[in-house]
Every structure is written in C-alpha cells, then in structure tokens.
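# Here is a sequence together with a model predicted from it:
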Amino acid sequence: MQYERAQQILSSEKTIPVFYEGSPIWIEKLNAQDQTAVVTLESGQITVPVRSLEEGHLS
C-alpha cells in the first residue's frame, strides 16, 4: 500500500478493510519518516512497513 492511501484510510469516517499478511488489522498511527504503521492485530500492536499492508474486502 502507498503511504498516501494509508493516510486516507486512517482519516476516513468509513471502515475500510486492511490486511497484514492475510490478517485483518486496524491502523492506529502512521510514521511518515520511516513509512511505517502501528497496527492492531488480534494478538496486539506491532509496527510494520506501510508497503506491507493490503486494502481488501471482508468475506
């Protein structure tokens, strides 16, 4: 995912499905300097590269 798209998703009033390694996540915050995102998974929060996030559709 591009950093700009992650910003749009984070600021959107709609719920937009985003996945990290096939698991649904919630973007908590973004870091422009190193292009990372703090995301919440079922197991907790982690920091990942924004480029590793995928926008998708819930089944």
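Here it is on my side, so go on.
# CA atoms for contacts and neighbours, from now on please.
Fine.
# ok, now which ones touch residue 45?
38, 39 (CA atoms under 8 Å, 6 or more residues apart in numbering).
# Which helix or which strand is home to it?
With the criterion set as DSSP states H and E, the secondary-structure element containing residue 45 is strand 44-49.
# Below is an additional structure, to be compared with the one above:
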Amino acid sequence: MNRQRAQEIAASPVMANVTCDGVPVYIQHVNEHNETVRVYPLDEPENEQNVPLSSLEEH
C-alpha cells in the first residue's frame, strides 16, 4: 500500500478493509519518515504494532 492511501484510510471515518499478513487491521497512524504504520488487529485492539507499509493490503 502506498503512504498516501494509508493516510487517507487512517483519516477517514469510514472503515476500510485492510489486512496485514492476512489479518484484518485498523490503521491508527502513518509514520512518513520511516514508511511504517501503527495498526492493531480488529479483534485485538490492545495489540498495537508498527509494521511496514508494504505489509498492508487493501481489499
């Protein structure tokens, strides 16, 4: 996923169908400096993690 699209999804009030390694996630924040995003699995909101933008896929 590209940075611009990830930022659009993070800022949108509408939930997008995004996965990280096949797991549905919610994008919290996009870090422009190192091309990572802060996400958490939809079923585990306490399990926040930073992942590379390249690991995200929009469906």
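Ah, there it is. These numbers were taken from a predicted model, which means no experiment stands behind them.
# TM value for the aligned chains?
Comparing the two superposed chains by TM-score structural alignment, normalised by the length of structure 1, the resulting TM-score equals 0.86, with 56 aligned residues with a CA RMSD of 1.2 Å.
# hang on, the earlier thing: mean per-residue distance, the strand holding residue 45 of structure 1 to structure 2?
In the superposition with structure 2, the aligned residues lie an average of 0.6 Å away from strand 44-49 of structure 1, counting by mean CA distance after the TM-score superposition for structure 1.
# tell me how far that strand is from the chain's mean position?
9 Å (CA atoms, centre = their mean, to the nearest Å).
# What's the first helix or strand after it?
Per DSSP H and E, strand 44-49 of structure 1 leads on to strand 53-55 as the next helix or strand towards the C-terminus.
# Give the other helices and strands that the longest strand that structure 2 contains contacts.
In structure 2, with assignment by DSSP state E, the single longest strand is strand 23-31. With contacts defined as 3 or more CA pairs under 8 Å, 6 or more residues apart in numbering; DSSP states H and E, the secondary structure elements packing on strand 23-31 of structure 2 are helix 3-11, strand 18-20, strand 36-41.
# All good on my end, thank you.
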